[in-house]
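> pasting the structure only:
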């Protein structure tokens, strides 16, 4: 319960600070930079060093790639049927197919399963969601904007991202035993991720009733897919078809139900897609997921799927 109180407190404080301008306008960018350069790399080094690789790591790594392919196919078909404008369609593919598996995902995983679940979340996020966003996501955004992006530019983005470099470094360091003091320092730095990331998210959210009304149909399809249809698909795939069980599967399923990825919104903005729709997918999807994700976790546990 304390972890959920922390999540909602930090989230609401972020909204409060933005509304009353307690901090400079660029505060979310500063907080994001701290999380990306310090909190998340420290957490990655600590958790990957403790990770038991005897389990099935293919499931958490593969989920984001399958989700993106599923989302692109779903929204492409929907776009043909509903005649969705090109830029809006590209925005739905990005925000509806990429999950917020770190900034919102890690705090929720810690609240639902404990800090140890973050090691599985890192496998979902770094070789999964982040790599998808940095490669297929960039290519999708460029295609729907009409821009040209080279493979060299994509690789530069991927291999200059500190948490991804920390992930590669963490696997190498598994060969070296860590002293307790090293874990202590990394854990303290990593513990800043939850409050800072949720403060940042709260400070970036905007709600405009008129814009919501104008985009209501697209929002229903985008968030309906991301928060409900996608996790339902993975329950059918991993549990129903492949008969997988265990905590790793449960954590992966919960990660599949996360809100749209903030980076997906950034890509939509950078490539001049439907920025208004992108902001609404994030602004409504993130707070909504703070309710729907725990519900998914409770349902999966209650019906004994895992």
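It's in. The structure presented is a predicted model; accordingly, all values stated were derived computationally and were not measured.

> C-alpha from now on. contacts and neighbour counts both.
OK.

> Mind jotting down where the helices sit in the stretch 151-300 of the chain?
151-158, 162-173, 180-190, 193-204, 209-214, 216-224, 230-234, 247-256, 262-270, 275-302 (DSSP state H, counting those that start in this stretch).

> Can I get those in a markdown table including distance to residue 44 and mean neighbour count?
Rendered in a markdown table, the data for those read as follows (distance: least, C-alpha to C-alpha, whole Å; neighbours: other C-alpha atoms under 10 Å):
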| stretch | distance to residue 44 | mean neighbour count |
| --- | --- | --- |
| helix 151-158 | 16 | 13 |
| helix 162-173 | 6 | 18 |
| helix 180-190 | 8 | 15 |
| helix 193-204 | 11 | 24 |
| helix 209-214 | 37 | 12 |
| helix 216-224 | 29 | 17 |
| helix 230-234 | 25 | 20 |
| helix 247-256 | 17 | 24 |
| helix 262-270 | 19 | 22 |
| helix 275-302 | 23 | 19 |
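
> Pipe those helices into JSON lines and attach distance to residue 84 per row.
Formatted as JSON lines, the helices of the stretch 151-300 of the chain follow (distance: least, C-alpha to C-alpha, whole Å):
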{"stretch": "helix 151-158", "distance to residue 84": "27"}
{"stretch": "helix 162-173", "distance to residue 84": "35"}
{"stretch": "helix 180-190", "distance to residue 84": "42"}
{"stretch": "helix 193-204", "distance to residue 84": "27"}
{"stretch": "helix 209-214", "distance to residue 84": "14"}
{"stretch": "helix 216-224", "distance to residue 84": "9"}
{"stretch": "helix 230-234", "distance to residue 84": "20"}
{"stretch": "helix 247-256", "distance to residue 84": "25"}
{"stretch": "helix 262-270", "distance to residue 84": "16"}
{"stretch": "helix 275-302", "distance to residue 84": "12"}
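
> next up, a second structure to put side by side with the first:
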């Protein structure tokens, strides 16, 4: 487990990456039009490479921790699904829907996995990849259903999940790691190179999102409610429950980091698609990204 000052040092590096993203947006290098392509590159190529590489040195002890992680993540997302809407029941429907969605479907994959990898190394990558399995399932099913009431095609949903590059990386990485297959050096070096770009590019992309948000009435009632629920209450409950249950320290640390991650980068996009409160969604994304950079090390100090 990294010390508080090591974690703070890592967070300061991430802040510099984020500021580079803000500058890139202000200079027109990253725009609202080309950012989706950058995010797609990160999520569909670079992050899967990182996940796949992380399984090179997997052991049965790590698999045991992974199973524990899978159960914990499933319980967390099930609980948020069932009670998350309660915190926003008094708000207008167009706000309540996007708030419940953002509370359930945070940026655990896009922002969380690179940060966990920076803090905990390859073991962190594996545990985070397993944690993201329930995250993906809930995002593709429950998450979208929170935004719009419609019949879901189960076959299409399952195919979408199975074909997700991150899920495929977990599956094939697990097979490769357990079978101890030795890949050619040039492939290993290529994966190492691609993996090394995940954290800086992810944070730069997040910085470009921050740079695009207008600052008017940033801390309105709904935003403050979200900050309390998603950024403070949920991580605190996760930390306390896992500590009381004497869960492995690495697993606790990873789960706490994932719990402090901001609203997903797609939240404003989906708000626009389903005619919800786009301005609120943008503010949630902006405020939670900024706070997560400081809350992660603060919560980890108590792990």
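On my side now, so go ahead. If you're wondering where the values come from, they're calculated on a predicted model, not measured in any experiment.

> After alignment, which residue of the first structure pairs with residue 96 of the second structure?
Matched to the first structure by TM-score structural alignment, residue 96 of the second structure sits across from residue 89.

> Check the secondary structure at that match for me.
Assigned state for residue 89 of the first structure: helix (three-state reduction, DSSP: H, G, I helix; E, B strand; the rest coil).

> how many neighbours does it have?
Residue 89 of the first structure: 22 surrounding residues under other C-alpha atoms under 10 Å.

> So it is in contact with residue 77, correct?
No: with contacts defined as C-alpha atoms under 8 Å, residue 89 of the first structure does not count as touching residue 77, sitting 10.2 Å away.

> elements contacting the helix or strand harbouring residue 21 of the second structure?
Assigning secondary structure by DSSP states H and E places residue 21 of the second structure in helix 4-26. Other elements packing on helix 4-26 of the second structure under the criterion 3 or more C-alpha pairs under 8 Å, 6 or more residues apart in numbering; DSSP states H and E are helix 113-138, helix 198-212, helix 278-300.

> Give me the distance between residue 186 of the first structure and residue 197 of the first structure.
Counting by C-alpha to C-alpha, to the nearest Å, the gap between residue 186 of the first structure and residue 197 of the first structure amounts to 17 Å.

> rewinding a little: compare the helices of the stretch 151-300 of the first structure and report which one is nearest to residue 64 of the first structure.
helix 247-256 (7.6 Å; C-alpha to C-alpha).

> can you give me the angle that closest one makes with helix 275-302?
Comparing the axes of helix 247-256 of the first structure and helix 275-302 via axes from the mean of the first three to the mean of the last three C-alpha atoms, to 10 degrees yields an angle of 150 degrees.

> what distance separates helix 247-256 of the first structure from the centre of its chain?
The gap between where helix 247-256 of the first structure is centred and where its chain is centred comes out at 13 Å by C-alpha atoms, centre = their mean, to the nearest Å.

> do stretch 131-144 of the second structure as well
Mean-position distance between stretch 131-144 of the second structure and its chain equals 11 Å (C-alpha atoms, centre = their mean).

> OK, contacts around residue 299 of the second structure?
When the contact criterion is C-alpha atoms under 8 Å, 6 or more residues apart in numbering, the partners of residue 299 of the second structure are 235, 236, 239, 256.

> can those residues go into TSV with extra columns for distance to residue 276 of the second structure?
Listed next are the contacts of residue 299 of the second structure as TSV, based on distance: C-alpha to C-alpha, whole Å:
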residue	distance to residue 276 of the second structure
235	27
236	29
239	32
256	29
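
> Report the separation between the residue located most distally from the centre of the first structure and residue 117 of the first structure.
Going by C-alpha atoms, centre = their mean, the residue of the first structure most distant from its centre is residue 179, 31.1 Å out. Between residue 179 of the first structure and residue 117 of the first structure the distance is 22 Å, computed by C-alpha to C-alpha.

> same deal with residue 92 of the first structure?
According to C-alpha to C-alpha, residue 92 of the first structure stands 29 Å off from residue 117 of the first structure.
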